[in-house]
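S.K.: Structure, please.
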Amino acid sequence: AANAALIAGTMAWIGGYAGLPLPFLSSLAAALVAFVVVGTAATRIGRARKGELGVAEPNRGRRSAAHALANAAFGAVAALAVPLAGWPRLVSVAAFATAASDTLATEVGQLGRARPWSLVSGRRVSVGTPGAVSALGVLAGVAGACAVGTVAVALGAIRPSTLPAVVGGSVVGTTVESLLAAAGAPLGHHARNLLNTAVGAGAAIALGGAH
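M.R.: Down below sits the predicted model:
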């Protein structure tokens, strides 16, 4: 949470220096905070069960600064690029929504009773296998994206009509990340998270247009 607050504060400082309107920055910062809240909650849910499976996050679920940066960097940069470079608002919101989707899909999906499967082989695999997916995880991921997108809509960051594109983009982003992990792509976890948010944002634009 502290790492995300630092990122949000940096967004506000740079945006204020550049003369960007505070309400605009606040609405996108709120999307970042929403990601942090749902992500933190998902990480702490079922910690005992995750510990038994050997997939619990260390440090009582506290994410490192590198993890926070990998998940939030693209969305934060995109938030500043909206007014400065003419990027669609959808880009930043979709990036944060994709980060939330990926986190919830992983953390909640690990708690399912059924074993997940690999998108590459189509076979059942052990919980914690890189790139493994489950029905519970997919549903949790969609719920996470909806939560972040709904906050953004409520605060006027994006139009209600673009919410489906945000959610759809997040599904595309998390799916690509799972495929890369399952295929053993030579990318570290943080690099995949960063790419995940960028792909999710790009897919949202393709689905919802430049809004």
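
S.K.: Going by C-alpha atoms from here, please, whenever you check contacts or count neighbours.
M.R.: Noted.

S.K.: Mind jotting down where the helices sit in this structure?
M.R.: 2-17, 22-44, 47-53, 65-85, 89-109, 135-154, 163-182, 189-208 (DSSP state H).

S.K.: most neighbours per residue, which of the ones you listed?
M.R.: Among the helices of the chain, helix 89-109 has the highest mean neighbour count (mean count of other C-alpha atoms under 10 Å), at a mean of 31.

S.K.: JSON lines for the helices of the chain, including distance to residue 118?
M.R.: Below are those laid out as JSON lines (distance: least, C-alpha to C-alpha, whole Å):
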{"stretch": "helix 2-17", "distance to residue 118": "31"}
{"stretch": "helix 22-44", "distance to residue 118": "22"}
{"stretch": "helix 47-53", "distance to residue 118": "18"}
{"stretch": "helix 65-85", "distance to residue 118": "23"}
{"stretch": "helix 89-109", "distance to residue 118": "13"}
{"stretch": "helix 135-154", "distance to residue 118": "12"}
{"stretch": "helix 163-182", "distance to residue 118": "6"}
{"stretch": "helix 189-208", "distance to residue 118": "17"}
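
S.K.: To check against the first, give me the structure of this:
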Amino acid sequence: MEDTLRAASHASRDSKLTYEDKLIDAKVVLERKVRPNYGELLNATGGSRIVILDHKFFEKNEPITNGYYNIGEVNEVSRLVQTLLDKGIPSEDITILTFYEMQRQELLRAMPCKSDIRNVDAFQGRENRVVIISFVRSNTSPKASVGFLNSINRINVALSRAQEFLFIVWNTEFFRRSHLQHFKKLCKLVHHCPKLSDLNL
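M.R.: Alright, predicted model coming up:
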């Protein structure tokens, strides 16, 4: 991964993470003063800026458009957004990214408030304080078929948009099965990050 991973977890200012055999500087947000309404959230995550929302929900496919969506994941993201709002995080500070237009439409229908929900490709060059990534894909394919998530550039864009907190919403076991090296390395990269289910949020 070529760009800086802008959210850091359990890292010192000198921490480095490797991804695709390239260096990732994971210090950026640690050098930024925490805004008052983020203090409670930072305490709840044990100081981690990356949190995993793991689930076992399967994707669905629309045959006519060949679009993918994951209703179970949509519901998890909706609950997460409500939790963040309850913690005092302003809705304008939250962006939800996904890789599929059908998932974006489902997310728009499910959100508890007006939300910034974007396709990853449309968010390139932009950032927000809190970014939630909805990965969508989750199936029983032996090699964990991920469609155009095989593009490391798309994954890189999604992971590098967060200024304060990054929430990764996916089926961890599914992506661990992937034959793609960038997902194998990404799983290793975030294996130490706390799971939302283990936090008192």
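
S.K.: What's the TM-score once they're superposed?
M.R.: Overlay of the two chains. TM-score (TM-score structural alignment, normalised by the length of the second structure): 0.28; 91 aligned residues with a C-alpha RMSD of 5.4 Å.

S.K.: in the first structure, which residue is closest to the centre?
M.R.: Residue closest to the mean C-alpha point of the first structure, counted by C-alpha atoms, centre = their mean, is residue 99 at 0.8 Å.

S.K.: Please name the residues that touch residue 130 of the second structure.
M.R.: Residues counted as contacts of residue 130 of the second structure (C-alpha atoms under 8 Å, 6 or more residues apart in numbering) are 93-95, 162-167.

S.K.: In ChimeraX, how would I select the buried members of the residues you listed?
M.R.: Of these, the buried ones go into a single ChimeraX selection, burial set by 16 or more other C-alpha atoms under 10 Å:
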select :93,94,95,162,163,164,165,166,167
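
S.K.: Show me the contacts of residue 130 of the second structure that map onto strands.
M.R.: Among the contacts of residue 130 of the second structure, the members falling in strands (DSSP state E) are 94-95, 162-167.

S.K.: Which residues are in contact with the nearest residue to residue 200 of the first structure once chain neighbours are set aside?
M.R.: Excluding the flanking residues, the one nearest residue 200 of the first structure by C-alpha to C-alpha, 6 or more residues apart in numbering is residue 173, at 4.0 Å. Listed by C-alpha under 8 Å, 6+ apart, the contact set of residue 173 of the first structure reads 98, 196-201, 203.

S.K.: rerun at 10 Å
M.R.: By C-alpha atoms under 10 Å, 6 or more residues apart in numbering, residue 173 of the first structure lies in contact with 94-95, 97-99, 101-102, 167, 179, 193, 195-204.

S.K.: Please apply the same query to residue 104 of the second structure.
M.R.: Residues near residue 104 of the second structure by C-alpha under 10 Å, 6+ apart: 69, 74, 96-98, 110, 117-119, 134.

S.K.: secondary structure class for it?
M.R.: helix (DSSP: H, G, I helix; E, B strand; the rest coil).

S.K.: Measure how buried residue 42 of the second structure is and give me the count.
M.R.: 15 (other C-alpha atoms under 10 Å).

S.K.: Can you tell me the element it falls in?
M.R.: Take DSSP states H and E as the rule and residue 42 of the second structure turns out to sit in helix 39-44.

S.K.: For that helix, buried residues please.
M.R.: Buried residues in helix 39-44 of the second structure, counted by 16+ other C-alpha under 10 Å: residue 41.

S.K.: and of the contacts of residue 104 of the second structure, the nearest to residue 183 of the second structure?
M.R.: Set against residue 183 of the second structure, the nearest of these by C-alpha to C-alpha is residue 134 (14.8 Å).

S.K.: In this model residue 77 seems to touch the closest one, though I could be wrong.
M.R.: Yes: counting by C-alpha atoms under 10 Å, residue 77 is a contact partner of residue 134 of the second structure at 7.6 Å.
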